[in-house]
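Student: Sequence isn't available, so here's the structure alone:
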C-alpha cells in the first residue's frame, strides 16, 4: 500500500521532470539567415521539499489507519551560462559572465581568436606564388 507522503514526493518529482529536461540545459539550436548556428547553454538548479505526519484522532477510521497531513513544494531556476556559436568550421563558446577581472584573464579569453587568425595567416603564406612568363617564381 502506498503512503500519502510517497505519493506527494512522486508527484513533485514528476512535475519537476516535466519542467526540466535536456533541452533546458542545452537549448534548441537557432540558425540565423547567414548560416550561423547558436545553441544556448544554461545552468539548471532545482530543489524540493515534502513532509507529513500521521496523527492520532479522536475518531478512528473504518480501516484502522490514522489521518495524514502533509505538504510538498518545489523550485526551479534556469540561468543562461553561455552560447555555442557555430559558423562554418569555427566553433566558439561565448560565456555570459562579467568582463575579465585582469589582463591575464582577457588574454586567455582572446587566445582562441588569436590562434584562428594565426592559422589563417599561415594558410595564406602557403599558397603557391605566381609563376612569371619565364617560368620562374
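Tutor: That came in fine, so what should we check first? Worth saying up front: this structure is predicted, and the values here are computed from it rather than measured.

Student: Only C-alpha atoms from now on, for both contacts and neighbour counts.
Tutor: Fine.

Student: tell me what the longest helix belonging to the chain is packed against?
Tutor: For the chain, the helix with the greatest residue count under DSSP state H is helix 103-125. Where contact means 3 or more C-alpha pairs under 8 Å, 6 or more residues apart in numbering; DSSP states H and E, helix 103-125 is not packed against any helix or strand.

Student: And the next helix or strand past the strand or helix carrying residue 10?
Tutor: For residue 10, the host element (DSSP states H and E) is helix 4-19. On the C-terminal side of helix 4-19, the closest following helix or strand by DSSP H and E is helix 22-25.

Student: Which residues does the following helix or strand past that next one contact?
Tutor: The first helix or strand that comes after helix 22-25 along the chain, using DSSP H and E, is strand 30-31. With C-alpha atoms under 8 Å, 6 or more residues apart in numbering as the test, strand 30-31 has contacts from 37, 38, 39.

Student: this is the other structure I want to compare:
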C-alpha cells in the first residue's frame, strides 16, 4: 500500500528524471563546417517532501502530504570535435547573456583554426 508521501516522491523523481536526460545535459550537437559542437550544461536539482497521518479523539482521521522542488540549468562550455581532435571550451561568464555574446567569438575561433590549417596546407604544397 502506498502512502501520500511515497506517491509525491515518486511523481517528483519521475519528472526530474525526464528533465535530466543526457540530451538535456549535453544538448543537441551542432555542425559548424568540419567541426561538431556540443553544448554542455550543469543541472542542479533540489527537492523535499513530507506527509503525515493522524486521528483525533472524535475519530476524525486525516492525511496530508506536500512536496516542492527546484531545477537550475547553467551553461558550462562546449565540446568541440574536429576529425580526431576533441577540445572542451569552458564558459567563464556567469550569465546567459554573456554566453550568447560568446557565440560569435567561438565561431571566429573555429574559422581561424580552419584558415590556419589552410595556410599550413598551402605552405606544404609550395
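Tutor: The structure has been received and is ready for your questions. All values reported here derive from a predicted model rather than from experimental measurement.

Student: Most neighbours among the contacts of strand 30-31 of the first structure, which one is it?
Tutor: Ranked by neighbour count under the definition other C-alpha atoms under 10 Å, the contacts of strand 30-31 of the first structure are headed by residue 38 with 21 neighbours.

Student: Pretty sure that one sits against residue 82.
Tutor: No - here residue 38 of the first structure does not reach residue 82: they are 10.2 Å apart, not a contact under C-alpha atoms under 8 Å.

Student: hmm, back to that, residues contacting the helix holding residue 10 of the first structure, please?
Tutor: Contacts of helix 4-19 of the first structure (C-alpha under 8 Å, 6+ apart): 46, 48, 50, 51, 52, 68, 70, 71, 72, 73, 74, 76.

Student: top strand in the first structure by residue count?
Tutor: Counting residues, the longest strand in the first structure under DSSP state E turns out to be strand 68-87.

Student: how far out from the middle of the chain is it?
Tutor: 10 Å (C-alpha atoms, centre = their mean, to the nearest Å).

Student: Check stretch 112-132 of the first structure too.
Tutor: Taking C-alpha atoms, centre = their mean, one finds the center of stretch 112-132 of the first structure at 36 Å from the center of the full chain.

Student: which parts of it are buried?
Tutor: When burial is assessed from 16 or more other C-alpha atoms under 10 Å, stretch 112-132 of the first structure yields no buried residues.

Student: ok, now stretch 105-114 of the second structure?
Tutor: Per 16+ other C-alpha under 10 Å, stretch 105-114 of the second structure contains these buried residues: residue 110.

Student: what's the distance between residue 75 of the first structure and residue 81 of the first structure?
Tutor: Per C-alpha to C-alpha, to the nearest Å, residue 75 of the first structure is found 19 Å from residue 81 of the first structure.
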